[in-house]
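J.: structure for the following, please:
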Amino acid sequence: MKIVVTGGAGFIGSNLAKHFEDLGYEVLVIDCFNSGERFSNGNFKAFGDYRNLLDFSGEIYCGDICDIKTLEKIADFAPHAIFHEAAISDTTVSEQDAIMRTNINAFVDIMNLAKKLGSKLVYASSGAVYGDAPSPQSIWASEKPKNAYGFSKFMMDKIASNHCATNPSAHVVGLRYFNVYGKSEYFKGKTASMVLQFGLQMLKSGKARLFEGSDKICRDFVYICDIVAANEAALKAKSGVYNAATGKARSFESIVDILAEVLNINVKKEYIPNPFIGAYQFHTQADLGKNANLEFLAKWSLEAGIADYADEIKEIFKKEQNA
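T.: Predicted coordinates for the structure are as follows:
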């Protein structure tokens, strides 16, 4: 089986590429890689990094998904399935035109290419489509995006749904990722999960900086191993949109407490005002009731995921100290 992973040098994409290669599939990674360019918010325009692919042995193509040459490369490869992870995924980016071109226009092109090739398409949607909707957030019932990124993902879901309605033979599955954390996310910089950010803070200073009220600020944190499993399950799922999450909400305070135990740190907590009130998700928790056609159930608890991730967090800290 031949697999294409767009955004394959990024966090989730690189995990998918290596997973399917380990299963014996022929994998083509598509990524534009980090050029050092930044958006107006100061964050990188691309997070793909070669170091996420040091254990990968398949083919790599450096290209932009908005470029026709990249689509031609995918067409020449003739994949059985495309895992579309490439996107502008930073929720604080204000360049709406770039978000819409990359996340919507390019998605339509890739979806039409998958139709032409007869390829299955699994794409990354996001829990950001729900904004601050009350928990649990349910598909086609709770969508209230609060930023351009969340809006772009919601539009992708609508476009995919309409595409499948008019093309019954199409296989298009969208996975709404909630708060994903785990191995290979380091190169996301400031947009990396709070699991990693808290872990590095604590190893460096023995302190963790939390927003006031963090014991009540909760997220549906899902470990990368479960996200990989959800993508694999999507190959056999009925076309549609599904929540890729645990269905359980955990507080930021609990992350710090688990890290303190796993890293063996007597942590000092510092509480600071939350500067993002008004544009912030205070509680996310996926409703999994509409996931019947996706044979996936998260297996990793927050405790188990952080424990599995701890060695990499320690290794990252050592490298930062020696840099």
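J.: going by C-alpha atoms from here, please, whenever you check contacts or count neighbours.
T.: Will do.
J.: what sits against the residue lying closest to Gly13 once chain neighbours are set aside?
T.: In space, Gly13 comes closest to Gly7 once its chain neighbours are excluded; the distance is 5.5 Å by Cα to Cα, 6 or more residues apart in numbering. By Cα atoms under 8 Å, 6 or more residues apart in numbering, the contact list for Gly7 reads Gly13, Ser14, Val29, Ile30, Asp31, Cys32, Gly48, His84, Glu85, Ala86, Ala87.
J.: to compare against the first, here's the next sequence to fold:
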Amino acid sequence: MIIVTGGAGFIGSCLQAALHARGTRTAVVDWLGSEGKWRNLARHAPDELVDPAALDGFLKTVGHVEAVFHLGAISETTARDGDLVWRTNVELPWTLWQWCARRGVPFVYASSAATYGGADRPEEFSDAPDRLQTLAPLNLYGWSKHVFDMRVMAHLARGGAAPPQWVGLKFFNVYGPNEYHKDKMISVVKIKYDEIAAGRAPRLFRSEVPGLADGAQARDFVWVGDTVDVMLWMLDHPAVSGLYNCGTGVERTYLDLAYAVCDAAGAPRDVTFIDMPESLRGQYQSFTRADLGRLRAVGYDRPFTSLEDGIGRYVREYLAPGTPYL
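T.: This is a model prediction of the structure:
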């Protein structure tokens, strides 16, 4: 059995779909709620669904576990409840780390590109462990992920017990099916498609960086299927451990993204610029690009989906036909 925390969420449910296709028994640890999140699992139900409040008891009684994928987290970049974020994003994964170390179970967890904070040059997106001390996240969410990465590295430096395999993946801007429950954290791709579908021109934030043109803000946008491929590759290569970036290694502008959505939806390339909301000013990353050097060095050689191909697939196979779930 493989345990997937956050397995009814966006990336987690896509991983669950892939594990189900492999015929792997799984236990998903998540809440389904009452807003249709169950649809993320409708085509690939897990063998067990565990209420997060019952996780401790489940871990005490579960039999053989092949691996734990910890994807559950408070992921809102605008989160304000520091105590809740700490318990969820730091203490919970640490509990799972210790459990995996005791039981000899591989542990793969989600970190985030939000740990890079205001970095705005390619060389500042290195995932090398000796660069961790230089990072300065801009928000509570990014800080909590950074704290956990730092805790892991400090623990290992002291010779602390570790799972037989451990992997932290710094996910960049992921988009694709099954993200619809994410509310304000849904991908820009989906937001732009909805605007076009409603007959409006897609809107982008004006740049707040001097000298940077509106729409030229750039991010590393990664198709969710590529993140699943990386996780499965890690599962199949148990000798690989470490903290790795998980993006495409290519930055693309928001204008590129908007145009790609327009093209996929058969709409004119008509974009409107609006002011950035006050809540995002000063904590908005205007540039991200995953440095994939270390991931490639350990043997991951698969290509990543281009922005145009990923958006085209998302729109044509999921959004436009009205069959949005994987």
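J.: TM value for the aligned chains?
T.: Once superposed, chain against chain, the TM-score is 0.88 (TM-score structural alignment, normalised by the length of the first structure); 304 aligned residues with a Cα RMSD of 2.1 Å.
J.: ok, back up a step: take the contacts of Gly7 of the first structure and keep only those in helices.
T.: Among the contacts of Gly7 of the first structure, the members falling in helices are Gly13, Ser14 (criterion: DSSP state H).
J.: list the residues that contact the residue most central in space within the second structure.
T.: For the second structure, the residue nearest the mean C-alpha position is Phe171 (4.4 Å; Cα atoms, centre = their mean). Residues near Phe171 of the second structure by Cα under 8 Å, 6+ apart: Ala110, Ser111, Ser112, Ala113, Thr227, Asn245, Cys246, Gly247.
J.: now for it: what does it line up with in the first structure?
T.: By TM-score structural alignment, Phe171 of the second structure lines up with Tyr177 in the first structure.
J.: and Tyr284 of the second structure, by the same measure?
T.: Checking TM-score structural alignment: Tyr284 of the second structure goes with Tyr280.
J.: and Tyr244 of the second structure, by the same measure?
T.: By TM-score structural alignment, Tyr244 of the second structure lines up with Tyr242.
J.: distance of that match from Asp31 of the first structure?
T.: Distance from Tyr242 of the first structure to Asp31 of the first structure, counting by Cα to Cα, to the nearest Å: 25 Å.
J.: strands of the stretch 201-326 of the second structure, start to end?
T.: 203-205, 218-219, 221-223, 242-246, 252-253, 272-274 (DSSP state E, counting those that start in this stretch).
J.: also the stretch 51-200 of the second structure?
T.: Using DSSP E, counting those that start in this stretch, strands in the stretch 51-200 of the second structure cover 67-70, 107-112, 166-171, 173-175.
J.: sorry, back to before: need the winner for burial among the strands of the stretch 201-326 of the second structure.
T.: Of the strands of the stretch 201-326 of the second structure, the one with the most neighbours on average (mean count of other Cα atoms under 10 Å) is strand 221-223, at a mean of 27.
J.: before we move on, the earlier item: nearest spatial neighbour of the match of Tyr284 of the second structure, chain-adjacent residues omitted?
T.: Closest to Tyr280 of the first structure by Cα to Cα, 6+ apart is Asp132, at 7.1 Å.
J.: mind checking what the one you found lines up with in the second structure?
T.: Using TM-score structural alignment, Asp132 of the first structure sits opposite Gly118 in the second structure.
J.: Gln201 of the first structure now?
T.: Checking TM-score structural alignment: Gln201 of the first structure goes with Glu195.
J.: need the contact list for that match.
T.: Ala201, Pro202, Arg203.
J.: hmm, Asp270 and the last one touching each other?
T.: Read that as Arg203 of the second structure. No - contact criterion Cα atoms under 8 Å: Arg203 of the second structure and Asp270 do not qualify, at 9.1 Å.
J.: burial of Gly189 of the first structure, as a residue count?
T.: 12 (other Cα atoms under 10 Å).
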